[in-house]
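> Give me coordinates for this.
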Amino acid sequence: MALFLVLPVLAFPELFFGHQTLWRSDITLIHYPYHIMVADEWLAGRVPLWNPYQHIGIPLLAEGQVGPLYPLGAIFLSGLSPSLELSLFIVLHLTLAALFTFALARTLGLATAPATLAGLTFGMGGFLMAQIGNLNIMTGAVWLPLVLCGAVLAAQRRSLPLAVLGGVPLALQAFTAQPQIVFYTLLILMGYAAFRAVADRHLRPALFVGVLIVAGLLLSAPQLLPTVELQQHSLRSAERGFNFLTHNSWPPAMALNLLLPSAFGNNVIGFKGGDPFEEDFIYAGFIPLLLVGFAWGQRQRRDVLFFGLLLVGALMLALGRYTPLYQLVIQHLPGFGLFRIPSRWLMAVNLALAVLAGCGLQTLLERGPSRRGLAIVASVLGLLGIGLVAVWLARGPLRMWVDTDWGGLERKLALAFLERGFTIQPVYETERLLMRHLAPLTAPAILLAFNLWVALALLGAYAGRRLSARHFAALALAAVVLDLVVAGGTTVNPIRPDDWWQQLSGGARYVLDHLEGGRVWPLGMGSEAAAVRNLGQFFPSAYRVRSASGHGSPLMLARQDAFLHTAHPVQQVRLLAVRYILTEGRMGADAESTFPPTFADDLSVVYENRDPLPRAYAVHSVVLSADAEEALGHLTDLDIDPRRTVVIEASADTAPPPGVAAGSDDVALVRDEPDEVVVRVRLAADGYLVLLDSWYPGWEASVDGAPTPIYRAYSIARAVHVPAGEHTVRFAYRPLSFRLGVALAALAVVAIIAACSLW
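Predicted structure coming up:
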């Protein structure tokens, strides 16, 4: 336990002793700002269901990027700095991954030292280390070994209470993980159930695994049902096909990382692969990889065979388009077409390697290395050493040959390895607290040479009986610790001073000071630095400022995307209730003539819409449209004036006609919370109240307490019919998907309590 607690800190010492922060990719674009908003919502006494600060409103819980219902998210309520909370959240999950894998290995019958090796190999392994930037991928993968531990126990003991309790880790995974990770976990569980049915020649163990799956899905229904609902309304609903399914398949050349971590670079020194580094990297440690070959000695343990099959199956699935499997079979199976990036199957590859490495160490400790086994290992290590020396000696001619005769991704990868594989990068010598003392080992070839020497020395001493089994295990674990700390942590994850989060541009500060009740539209904020400086991505949520843009996720509402691709640019600014446009550079003369600049500095320019629409206003003219396409067709030019006319999707039979305006109207927001908006309206004649917030299922409206339908306005917003006179209109977000999910989860909790009482 102490080892698993300390090691993540050793891998990331700068976060706790150097005032640094992790920042790359989704950590900046999503997790840092979004966790601030979610924590604020909980502290305000609200369940974080809706985010009004992105894309004129998005379903926060349904999107699930930061796991609003995830219990371990309580770290973000601590009152510490958000940067430190984020660091603690990350290292806690690395510790849990190691502990859960240790528990799985012990459940499989491994002794303490082999189980510790398994925990290190997964908890500190390359998959989790690389996926820190995709935090909800990493935190979801952490729960996989505990889910499997529950499945193994339920099948072994054929215990209903254990099966029901085993659903708890699956539910916790669903509360934090990207749905793809949950889907993969369910497939692995179904594979394990099928394996046990065949191995036991009986369906009963498989049925207990099925109970675990059902319990987990019921417990996680408050998250899963809203997420499924969002899938139907997001861009993801339209993304299908073979190219989507196999996007970011794992290139076979990336297997070299299993021997030479960061062989082609990483996110600190630059990565030359075709895909993002975090999607392609896996490293299990050299000695664990070597020990996998000895796992055959534990074949009498029935479940060891399953992890061997899991290794092969997950590896084939990770390869994606590089094998015919997806073309012939996978693309036709239900569920797979919802997700891209097959390389995320490396999660299961890393876990299988960890368990099999533990089994291999168990074999060596029980039986010692056989002469034949030792000879094979020595031969393999010798060949690796000779090959490494040969490449080093011939790297000049090899570089010329590759540069001249190779092409495509293979050329890029080979040149990257020849350039960086034998080089100590200055960043590790000057900007890392621990790695500066181990900088030579950060060169992939030097680390492999060191690992070869250590492995030969340990195995030779153990075979020659100069080391006892206990001392061999201790030294092997120490070598693995060093190997994984050097290959992971801040070696592959870039860091910056933690005051980076507060570096707002002058334009962003101007907007925050002057925006009042309107919206800002940050444009071109795709990079991490731009997002931090200029309220890009999810940063409006952290500052609680309403934005017309946000993170370009596949879960973006499809109607919003269609509106942005169809409506006239001026209509977009009007109907998104934009007051300020925030950019990093100047726009064209036409744009500036319509929206003049009001502030500029070296990092930002602010343009002002001097006559913005309010978020809530009344109209007495309506254009009826049959569907979204027809509604958007009215917005391709400026013929429709939204101050006077609303375009709604309804028929004359369902939408009451407005009255003729006989005087002035008065509309005022009296309550404005993320999940509730209350508007006081005084109309001279019947009309429509327009609220320029996203239309989405789950929003309900009432006029003076009486329910009233919400019409889709301009395809993206909301409108309700209001009679003449003074009225109070209330919009409340009460999604049926969440309420039904809570009911199902409550049912599961009752079942768990009942099962435990009978145990």
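> Going by C-alpha atoms from here, please, whenever you check contacts or count neighbours.
Noted.
> What segments of the stretch 201-350 of the chain are helices?
Along the stretch 201-350 of the chain, counting by DSSP state H, counting those that start in this stretch, helices occupy 204-219, 221-233, 242-245, 277-280, 286-292, 302-319, 325-328, 346-367.
> of all the ones you listed, which lies closest to A548?
With Cα to Cα as the measure, helix 221-233 is the member of the helices of the stretch 201-350 of the chain nearest A548 (18.3 Å).
> Give me the distance from that closest one to the chain's centre.
The chain centroid and the centroid of helix 221-233 are separated by 16 Å under Cα atoms, centre = their mean, to the nearest Å.
> do the same with stretch 739-749
Distance, centroid of stretch 739-749 to centroid of chain: 25 Å (Cα atoms, centre = their mean).
> And the contacts of that stretch?
215, 218-225 (Cα atoms under 8 Å, 6 or more residues apart in numbering).
> repeat for stretch 752-759
Here stretch 752-759 makes contact (Cα under 8 Å, 6+ apart) with 160-161, 164-165.
> Pretty sure G358 sits against L120.
No: judged on Cα atoms under 8 Å, G358 makes no contact with L120 at a distance of 9.9 Å.
> which residues touch N451?
Neighbours of N451 in contact, by Cα under 8 Å, 6+ apart: 286-287, 483.
> and which of these is nearest T21?
Minimum distance to T21 across the contacts of N451 is 23.1 Å, recorded for D483 (Cα to Cα).
> Can you tell me the closest non-neighbouring residue to that closest one?
G285 (6.2 Å; Cα to Cα, 6 or more residues apart in numbering).
> Repeat that for H620.
G687 (4.7 Å).
> Same check on V679?
V679 sits nearest to L669 (Cα to Cα, 6+ apart), 4.5 Å away.
> And this one, please, so the two structures can be compared:
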Amino acid sequence: MARTHVDSDQQYEASRPARWWVVELTAVALVLLAGAPLLLGRSYYLDDAQHLFLPLAASMQRAIADGEPLWWSPDLFAGYCTVGAAQNGWFYPVNQLLLRLCPLVLAFRLCYLIHLWLLARGVLGFSLTLGGSLKSAAVAAAVATLGGAVAAHTIHLNILVAMGWTGPILWLAALALRPGPQPLSVMLLGGAIGLSLLQGQPQYVWFAGIAVGCLALTARDADVSLWTAALRLLLAAAMGVALAAAQVLPVVEYASRYPRPHPGGSFSFLTAGSMQPRDWLRLLQPDLFGTPLRGTFPDGAYLYWETRGFFGTAFLVLGLAGALRGRRTSATRLGTALAVVGLFLMAGRTNPVYRLLIHVPLFSTFRVPGRFGWLLQLGVALLAGQCVQALEQGDSRSRRGWVSAVVVGVACLSTFAVAAGSGRLAVFLSSPGTWLMVVGLAAASSALLLGESRPRRAALNVTLAVGVLELVVSWHSFARTVPGEVLTRQPAAAATILASDNRRLLALELPRTLQTPRSVAERLEENVGTLWGLSYFGGQEPLQPTTSLGALQQLADAHAAGQRELFDFLCDRFSIRWIATTAALDHSSFRLAQTSAGRRLYENTDARPLAYAVPMSFVREGGVWTTSDSLASILRVEVLERHRHLWRLRASFDQPVAVVLSQSLYPGWTVTVDGQSAPLMGAESLFMSVALPPGQHVIEFRFDNVAIYLGKSLSLIAFCGWLVALAFVTVRRRHT
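Down below sits the predicted model:
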């Protein structure tokens, strides 16, 4: 049945449109509540923020300064397709603009602030479009922007960017589902989807699609049929995919070649990060079972933030009351649908139906069901806003929500019982969040139960203040910051490596920590060194190349088994010049180069060059292969030119040889010998090589990936067509 877009009990507020400057100030205020430290020169640093996204941004900025596109990076995994791995967002216009105009850390901070504002402003506009008052829209925007899912993903910049685009996507979808032709809204919706995809986090674009689907089913206008709604939304989605083809096509190619779940894949892998039964109580107090920031959370740090759904007790009570209202508005229907879908899917492995869902596309592609908490957060945001509006209008039906106060009150008592049973009661009682939880419950209950208009309004205002305070305190208890210069200060060990012509590093057993970095002298773990131009044989990426994983596993197994000769040979084979570790390595070819803060930097003096040649006797089954018991005679080649996507070499030998380039073999790499195309071979199960006859030759390895060029061409064509159509629609709209 078609739904009424703006319900009769909302007509009063809908007829009084909020002044634009009040809406803008509200969005800015919400951003300041979350991001004020970023305006003071501080930066998020927890986990992937400093281990992945800041180093990737540094690599992008260096490529921009060099005038080269960052389609291939030699800095991780012995080289990988950065566009295909879908983390750096090379084609995302905001990244390009910020990294061209701003210093690295300032660009990093501004990216957070821009997308927090985008989320807040989008949810405000969306709620107002559904007929909400300014106060109800502000409540919805506060919960959506300051809630636990967004705070937790300050460690994942690309996820936060995708969350930021969710608000505008919902807003534009609501406009596209109004009666009559809506070409402009559909086109703008397609543009928003395209921009969201260009950042490179398709999972949360999918979540936005689920939310838009719920909108079409529950809150579209009565005069818009379901078929019309579906056609408009599918057209916008197709437009967005076409605009983002430069990012989408390389991701599809990359994912098809490297390990990723498939329909019916590993249940344990696909459901990692599910909500466990006790985790539901963490919706009331995220640190109930400890926090990884102090090393007290027992189940692994990633599970903490992937399941960190928190909306504040006050807003949770109001949201549940909004869902229990006797008469539903379009916003409450949508909020209830989002909350139910989020709750159902967050359970993951504890939900029997999820065993069937892993056979469904997209569910079989993305893991961590706890991330569906983002839909729950959006649902609670809309429901809490609608409850506030109903209370302000004196709707007696909202006061039936006293049931929600009882339900949440029992849950709050359970948190005290669980804390006492686990021996954490003293810590639990010392947390400000615990007492804000109690105050929020009391204030929200008063607002729901008081009958007199003036006391109820006063209690409601107190409830809103306490609810916002709950969110802000929770946000800053997790989203820690440090001065920006701490993250970019170069350690002495990095300078030692940078002085070498081979900067490939193996970070061996270096612990990652969530604590504030007390010193940067030892920060070589994971990807951090790419900030200064180091190159890692391994790295931190959600989508790691299969061949690189195999090589890393060989190294790890040899080291764990104490097989010195094999470990030394593998480091030689994979051109690993530097090893950073906390352990003492008594290997004949390893020279201790530096020691700092208990961490040692060794130089492998026998490491092969990044480009070299071997006799043809080591070519087997179409590729170069050497073993520890038949060491190759490594022959030097001259490097004439070296860039990210191009290696030009000169080789002169009186015997046939195979020239090896220690970059990962991937579609798009081609090789020419003296300007003539030559067949490309593999090498050492990871690299690439080419056979040469005797004599002097110039060899050129070049990365020209078809998926990237085709995607760029399609995006350019789609963008030009989108601009022309947008101009036509705009001009026609003005004339009519």
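> looking at the helices of the stretch 201-350 of structure 1, which is closest to A618 of structure 1?
So among the helices of the stretch 201-350 of structure 1, helix 221-233 is nearest, using Cα to Cα, at 27.4 Å.
> matching residues in structure 2 for the closest one?
Here helix 221-233 of structure 1 aligns to structure 2 at residues 245-257, judged by TM-score structural alignment.
> residues contacting L570 of structure 2?
By Cα under 8 Å, 6+ apart, the neighbours of L570 of structure 2 are 554-555.
> does it sit in a helix or strand, and which one?
helix 564-573 (DSSP states H and E).
> Please point out which parts of that helix sit buried.
564, 566-573 (16 or more other Cα atoms under 10 Å).
> would you say R730 of structure 1 is within a helix?
No: according to DSSP: H, G, I helix; E, B strand; the rest coil, the state of R730 of structure 1 is strand, so it is not within a helix.
> and the helices of the stretch 201-350 of structure 1 as JSON lines, adding distance to L381 of structure 1?
As requested, the helices of the stretch 201-350 of structure 1 are exported to JSON lines (distance: least, Cα to Cα, whole Å):
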{"stretch": "helix 204-219", "distance to L381 of structure 1": "41"}
{"stretch": "helix 221-233", "distance to L381 of structure 1": "48"}
{"stretch": "helix 242-245", "distance to L381 of structure 1": "38"}
{"stretch": "helix 277-280", "distance to L381 of structure 1": "25"}
{"stretch": "helix 286-292", "distance to L381 of structure 1": "9"}
{"stretch": "helix 302-319", "distance to L381 of structure 1": "22"}
{"stretch": "helix 325-328", "distance to L381 of structure 1": "33"}
{"stretch": "helix 346-367", "distance to L381 of structure 1": "17"}
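> Select, out of those helices, the one closest to A616 of structure 1.
For A616 of structure 1, the closest of these is helix 221-233, at 24.1 Å, according to Cα to Cα.
> what about the closest one, how far off from structure 2?
After superposition onto structure 2, helix 221-233 of structure 1 sits on average 1.5 Å from its aligned residues (mean Cα distance after the TM-score superposition for structure 1).
> what packs against that helix?
Packing contacts for helix 221-233 of structure 1, counted by 3 or more Cα pairs under 8 Å, 6 or more residues apart in numbering; DSSP states H and E, involve helix 60-63, helix 167-176, helix 736-758.
> Would you mind saying which of these lies nearest Q300 of structure 1?
Closest approach to Q300 of structure 1 among these (Cα to Cα): helix 167-176, 28.1 Å.
> Toward the C-terminus from the helix holding L570 of structure 2, list the very next helix or strand.
From helix 564-573 of structure 2, the next helix or strand downstream (DSSP H and E) is strand 578-581.
> Quick check: buried residues in the very next helix or strand once past that following strand?
Downstream of strand 578-581 of structure 2, the first helix or strand assigned by DSSP H and E is strand 590-596. Neighbour-count burial for strand 590-596 of structure 2, counted by 16+ other Cα under 10 Å, picks out 590-593, 595.
> which one of those residues is nearest G322 of structure 2?
Scanning the buried residues of strand 590-596 of structure 2 for proximity to G322 of structure 2, where the rule is Cα to Cα, the winner is T595, at 60.1 Å.
> got the contact list for the closest one?
T595 of structure 2 sits next to L601 when contact means Cα under 8 Å, 6+ apart.
> Looking for the alignment partner of it in structure 1.
With TM-score structural alignment as the criterion, T595 of structure 2 matches A600.
> Just want the most central residue of structure 1.
Nearest residue to the geometric centre of structure 1 (Cα atoms, centre = their mean): N136, 3.3 Å.
> Please enumerate the strands of the stretch 451-600 of structure 2.
481-483, 504-508, 535-536, 578-581, 590-596, 599-604 (DSSP state E, counting those that start in this stretch).
> That's all I had, so thanks and see you.
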